[in-house]
Each structure stands twice: as C-alpha cells, then as structure tokens.
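S.K.: Just to be clear, the model below is a prediction. Sequence and coordinates:
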Amino acid sequence: MRMAVAGGTGMIGRLVVGQARAAGHEAVVIARSAGVDVTTGAGLDEALRGADVVIDVTNIATMNRGVATRFFETVTRTLQEAERRAGVTHHVLLSIVGVDRVPWGYYRAKLRQEEVALAGGVPATVLRATQFHEFAVQSLTRFPGPVAVVPRMLSQPVAAREVAAELVRLAAGPPLGMAPEMAGPEPVPLADMVRRAARRHGPRKLVLGVPMPGRAGRAMATGGNLPDRPGVRGTQTFGQWLAEPR
C-alpha cells in the first residue's frame, strides 16, 4: 500500500515511516521540510497522488486549548479534503488515552480532532495510546534549571515504536472508527519515570510531582490516563526501554 504519513519527520512520525517501509509499504512523508503544509494544503494534492491511506501524527507544541483546537481542526479538515480529491479511502489518527475523561485544554483539543476525523468524508480509524516512554525524558528536559516539575499523574507508558507498528497495522486494514486503546504493560507514576530517567541518563535534577489544579488534576492523579477497557498492550516496560543505550 501507499501510506502517507502527516507529521512524518517528528519523533513518532519517523517511526511510523520506518515501520511502514519495514512492512513492505510505500511511505510518503508529509511535512513542511518535504514541501507540504498541512495547515494551508500547499503541496498536499501532489503528496497524496496514488495514496491509499493517510496516517496523521501531527502535533503542536502548545497547552492552550484554543490554539490547539484551531490547529487540529484545520489540519484534519485540510487533510480530509485533499484525501477526497485524491481518492484516499482511509484516514488514521493518533490520539491519547484519557482525552474523554481528563478535562485539560490540550486533551479537549485532541477530543475535538477525533470528532472532526470521524465525522469527515473519509472513513477513519482513531487509535488512542498512552504516553510514550520518551515522555519522561521530554518532561525532564523541557525547562532549564536544577528542578523538574511534573504533574502528579499515573500513566501506563508504551514504547513509541510499538504504537507506530500498531498504526501501520490499522492503516493496512479497514476503517474501524474508534480502535481498541493501546497502552504499555504496567502503570507507573510519571514522577517516578522522570526520576529514573534522570538517574540513568541525566541531566540530574530534583523531580517534583505536583498536583494539577481542578478536575483535570484530580483525574490525572487518579488514573484518568489509564486505559479503562480492553485493548492492545505493548510488551516493553519502561525499565527495559530505559536500559537501552541512548
């Protein structure tokens, strides 16, 4: 199959491209660096020529609900309009476990993206996944200084490469609507993950797990980001991932 990967130069996007090619598919990278803009549609028609499926793993670095919502709505609609013109028959979207239970601004934006994708003119599959193992390192290095402040949050982290493989598997099949959620093999508090990452690979910092305010904070701290139904489970634990060379 010819699979177009929107956001194909990002961390998860590169893994999806690699998994698609390893599975014998042709992978097309959709990114600004490849001359394609998913917000304006520039270059999309050419990129999607002959494509069977689009896998959307685009992202925006903001916690502002309004900014994130406008981005995700625009990208999803722009992609699906181009997909209809190109005859693409399947739209696959990566989302996050807990977007329907944790009332946080960014999650609400992702939930809106799911709604737009599922209501669009191209049949869609949405895969919700838990935080990647890499999230611990990102949380550790997000801000300079000797202290890393992270939300008090219970997660069930999963290997990004296992999520990438599942996205490719779903893309090769029929549209499912909401696919079974994907998570890692074991729940781990986020602050513990970040502390272990600091000890193993650095930078060494004091890690503080701080309760987030309001209903969103209570939901994060009490398992709102854990899967609440049967689904696909990754096999690599956070400890196994952490032991790998960086």
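M.R.: The structure has been received and is ready for your questions.
S.K.: only C-alpha atoms for contact and neighbour calcs from this point on.
M.R.: Will do.
S.K.: how near is H90 to A243?
M.R.: Distance of H90 to A243, given as CA to CA, to the nearest Å: 37 Å.
S.K.: And the two? Which one has more around it.
M.R.: H90 (27 against 11; other CA atoms under 10 Å).
S.K.: list the contacts for the more buried one?
M.R.: By CA atoms under 8 Å, 6 or more residues apart in numbering, H90 lies in contact with 52-54, 122-125, 171, 174-175.
S.K.: Give me the buried subset of the residues you listed.
M.R.: 52-54, 122-125, 171, 175 (16 or more other CA atoms under 10 Å).
S.K.: Out of the residues you listed, which comes closest to D37?
M.R.: The shortest approach to D37 among the buried ones among the contacts of H90 belongs to V54, at 14.5 Å (CA to CA).
S.K.: Can I take it that the closest one is in a helix?
M.R.: No: looking at V54 with DSSP: H, G, I helix; E, B strand; the rest coil, it is strand, so not inside a helix.
S.K.: Run a quick check on it versus M1, I expect a contact.
M.R.: No: counting by CA atoms under 8 Å, V54 stays clear of M1, with 10.8 Å between them.
S.K.: quick one on the thing from earlier: kindly reformat the buried ones among the contacts of H90 as JSON lines containing distance to M193.
M.R.: Below are the buried ones among the contacts of H90 laid out as JSON lines (distance: CA to CA, whole Å):
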{"residue": "D52", "distance to M193": "38"}
{"residue": "V53", "distance to M193": "35"}
{"residue": "V54", "distance to M193": "33"}
{"residue": "V122", "distance to M193": "38"}
{"residue": "P123", "distance to M193": "37"}
{"residue": "A124", "distance to M193": "33"}
{"residue": "T125", "distance to M193": "30"}
{"residue": "A171", "distance to M193": "31"}
{"residue": "P175", "distance to M193": "35"}
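S.K.: if we take the residues you listed, which one ends up nearest to G98?
M.R.: T125 (16.9 Å).
S.K.: show me the residues around the closest one that make contact.
M.R.: By CA under 8 Å, 6+ apart, the residues touching T125 are 90-93, 118, 170, 175-179.
S.K.: Put this next to the previous one:
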Amino acid sequence: MRIAIAGATGVVGRHVVAAAEARGHDILPLTRRTGHDLERGTGPSGSPLAAALDGVDAVIDVTSVQTTAASRSRAFFTAVTGNLLRAERDAGVGHHVALSIVGIDGADASYFAGKHAQERLVAAGDVPHTILRATQFHEFAEQVTARLSLGRMLTPIPVGHYRPVSAREVGVRLVEVAEAGAVGRARDLAGPREERLAEMVRRMFAHDGVRRPVLEFPLPGPYGRASASGALRGGADADRAAITFDEWLRSADHTPIGERADAAASARGARADGPRARG
C-alpha cells in the first residue's frame, strides 16, 4: 500500500512511519518539512494537496496542535481535516484514518473541542473512514512536565486518572487499521494498567534522577473534570495494549529529562548562532 501520514514527525507519527515501513508499505510523509501545509491545503511549492495524494491508498492523520484553547484547537482540526478530506476525494483515496481520544464525549472543550470537530467532519465526509480512539500516551508525562514545571523548584500536575498507552503501540495499531479497510469506528485502544498522572511523573523523576516536588491540583472546567473522573481511561470493551508505563520508562522511547534539557539548550544555541554567522 501507499500510505500518506499527516503529522509524520510527531510523537505518534514517527511510530506510524516505522510500523508502516516495517510492514513493507510505501510512505508519503505530509509535513511542513516535505513542503505540505495542511492548514492551507497545499502541497510542495503551493501545488494542490490532491496532486500530492495521487496514487495514495490510505491517509493516516495524526496531526496535532499544542494548545489548550478550544478556539485554536477547533480551527486547526477543522482546517486540516477539511483540506485532507477534499484532497482525498479529488485524488480518489480509498481510506481516511483519524486518531482521536478515548472518553471525550462529555467534554467538548479545550483541546478536546478540536478532536470533536475532527470526528464530526470525518464521519460526515465522502471518503470511507476509520476513527481510532486511544487513551493518553505514556509520553504525556514528558509533555505535561515540560509545560508546567516551575524551573527546578516545583512541578504542578493536574489530577488525572488514565490507562496510558505507548505511542509506539498506537502507531502499529493505526497501520493495522489502515490495512484492514474502513469500518467507521474501530475498537478503542487503552493501556494495560490504570495510572494516576502525578504518580507517573514522580516515577519518571525518580527514574531520571530528578529531585523535584510534584504538587497535584484539580484542574477546573470540562477538561479537568474528564481527566479527574477517570472518563479518559476507556471502557471494559477497549482493546488492551501491552507496554506498561514503567517498561516505557526503561525503553529508548523515553528521553530522560537531562537529555531533553541538553537538546533544548543545543537548539537554542544553534538559533542564537545563526544570525551571527550570517552577519
């Protein structure tokens, strides 16, 4: 199969690429690095996005946006999803696969607002589709820590009850879904164990050798209530992934905090050196 992957360099996207290549598929990454602007709906050099999808059998959409604003999330997913679906229709793509989030039905707010908009567009579109909902990723512990840590003094973590799953296993499942053909709504995918987000962060700190207090706090609003209630854990009928959070911590998929800080410092240095070198 020829599979286009929207968001191929992201947390899940890189695992989708690896899984698809391992299964012998021909991959088309749809990213800004490859000249594709999915919010504008254009391909390389401003060409129509449909032209880039010529000969593609399936599109796997794992795009994401870093925001907690409902308006920005909704605008991003509406634009990207609409542009992809129109291009797929025009190019004759036979299957659109979208990744969504388990348990968001009662929380049309914050980042979830965009995922609701995405699901509605996909379900109403002309392209045969499959929506796979997965629980929060193990990688969420890294992401929330990077966003919320107050220097080296304190890391406030919102109350969250999840059954987290590794992005690697989500990537594999998405390729399997693409291979199987459109079914509308696939079985949800959840992780093997229930976890509390604050405890995940504490174990990650211990593993990485970081001494920093973790303060758990209730996050207000529909997003916070969904996280705290356990609604995002998935139901009893969800498929279960195998990799636990602690196994993920010990794997190459987890980048220890010190290494992430060094990489970020190197990137800042490279940006700072650029203008001087040109001058």
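M.R.: Structure's in. What do you need? Bear in mind that the values here come from a model prediction, so they are computed numbers and not experimental data.
S.K.: Tell me how they score on TM after superposing.
M.R.: TM-score for the superposed chains, counting by TM-score structural alignment, normalised by the length of structure 1: 0.95, backed by 246 aligned residues with a CA RMSD of 1.4 Å.
S.K.: what comes into contact with stretch 105-124 of structure 1?
M.R.: So stretch 105-124 of structure 1 is contacted by 62-66, 68-69, 72-73, 76-77, 80-81, 83-84, 88-93, 95-96, 98-100, 125-126, 175-177 (CA under 8 Å, 6+ apart).
S.K.: For structure 1, which segments count as strands?
M.R.: For structure 1, the strands defined by DSSP state E cover 2-6, 26-30, 53-56, 90-96, 124-129, 147-151, 154-155, 177-178, 182-183, 188-189, 206-210, 232-233.
S.K.: now the contacts of stretch 105-124 of structure 1: which count as buried?
M.R.: 65, 68-69, 72-73, 76-77, 80-81, 83, 88-93, 95-96, 98-99, 125-126, 175-177.
S.K.: Next, the buried residues of stretch 201-211 of structure 2.
M.R.: Buried residues in stretch 201-211 of structure 2, counting neighbours by 16+ other CA under 10 Å, are found at 201-205, 208.
S.K.: What is the nearest of those to D237 of structure 2?
M.R.: In terms of CA to CA, no member of these lies closer to D237 of structure 2 than V201, at 27.6 Å.
S.K.: Now check structure 1 for the residue matching that closest one.
M.R.: Under the alignment (TM-score structural alignment), V201 of structure 2 pairs with V194 of structure 1.
S.K.: mind checking how far the nearest residue to that match once chain neighbours are set aside is from A183 of structure 1?
M.R.: With CA to CA, 6 or more residues apart in numbering as the criterion, V194 of structure 1 has its nearest non-adjacent residue at 4.8 Å, and that residue is A136. With the distance defined as CA to CA, A136 of structure 1 ends up 15 Å from A183 of structure 1.
S.K.: do the same with I30 of structure 1
M.R.: In this view, I30 of structure 1 and A183 of structure 1 are 26 Å apart by CA to CA.
S.K.: what's the answer for G87 of structure 1, then?
M.R.: For G87 of structure 1 relative to A183 of structure 1 (CA to CA), the value is 32 Å.
S.K.: So between these two, which is more surrounded?
M.R.: Using other CA under 10 Å, the more surrounded residue of G87 of structure 1 and A183 is A183, with 30 against 15.
S.K.: Just give me the match in structure 2 for the more buried one.
M.R.: Match for A183 of structure 1 (TM-score structural alignment): A190.
S.K.: Contacts only, for its match.
M.R.: Contacts for A190 of structure 2 (CA under 8 Å, 6+ apart) come out as 134-135, 163-165, 233-234, 238-241.
S.K.: Distance check, it against A236 of structure 2.
M.R.: Taking CA to CA as the measure, A190 of structure 2 falls 10 Å from A236 of structure 2.
S.K.: cool, G224 of structure 2 as well?
M.R.: 22 Å.
S.K.: E247 of structure 2 now?
M.R.: 23 Å.
S.K.: Which residue of these two possesses the greater neighbour count?
M.R.: Set E247 of structure 2 next to A236 and count neighbours by other CA under 10 Å: E247 wins out with 12 against 9.
S.K.: Next, the contact list for P156 of structure 2, please.
M.R.: Neighbour list for P156 of structure 2: 148-150, 214-217 [criterion: CA under 8 Å, 6+ apart].
S.K.: Over to L94 of structure 1?
M.R.: 55-57, 126-129, 167.
S.K.: what about 6 Å?
M.R.: By CA atoms under 6 Å, 6 or more residues apart in numbering, the contact set of L94 of structure 1 is 57, 127.
S.K.: mind checking what it lines up with in structure 2?
M.R.: L94 of structure 1 maps onto L99 in structure 2, by TM-score structural alignment.
S.K.: The residue mapped onto Y106 of structure 1 from structure 2 and S73 of structure 2: what is the separation?
M.R.: Y106 of structure 1 maps onto Y111 in structure 2, with residues paired by TM-score structural alignment. According to CA to CA, Y111 of structure 2 and S73 of structure 2 sit 5 Å apart.
S.K.: JSON lines for the strands of structure 1, including distance to G13 of structure 1?
M.R.: What follows is the strands of structure 1, written out as JSON lines (distance: least, CA to CA, whole Å):
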{"stretch": "strand 2-6", "distance to G13 of structure 1": "7"}
{"stretch": "strand 26-30", "distance to G13 of structure 1": "8"}
{"stretch": "strand 53-56", "distance to G13 of structure 1": "9"}
{"stretch": "strand 90-96", "distance to G13 of structure 1": "10"}
{"stretch": "strand 124-129", "distance to G13 of structure 1": "14"}
{"stretch": "strand 147-151", "distance to G13 of structure 1": "25"}
{"stretch": "strand 154-155", "distance to G13 of structure 1": "22"}
{"stretch": "strand 177-178", "distance to G13 of structure 1": "20"}
{"stretch": "strand 182-183", "distance to G13 of structure 1": "17"}
{"stretch": "strand 188-189", "distance to G13 of structure 1": "25"}
{"stretch": "strand 206-210", "distance to G13 of structure 1": "29"}
{"stretch": "strand 232-233", "distance to G13 of structure 1": "20"}
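S.K.: Of all those strands, which one is nearest A20 of structure 1?
M.R.: strand 26-30 (6.2 Å).
S.K.: Not counting sequence-adjacent ones, nearest residue to the residue of structure 1 most remote from its centre?
M.R.: Distance from the centre of structure 1 peaks at P146, with 28.4 Å (CA atoms, centre = their mean). Closest residue to P146 of structure 1 apart from its sequence neighbours, by CA to CA, 6+ apart: K205 at 5.0 Å.
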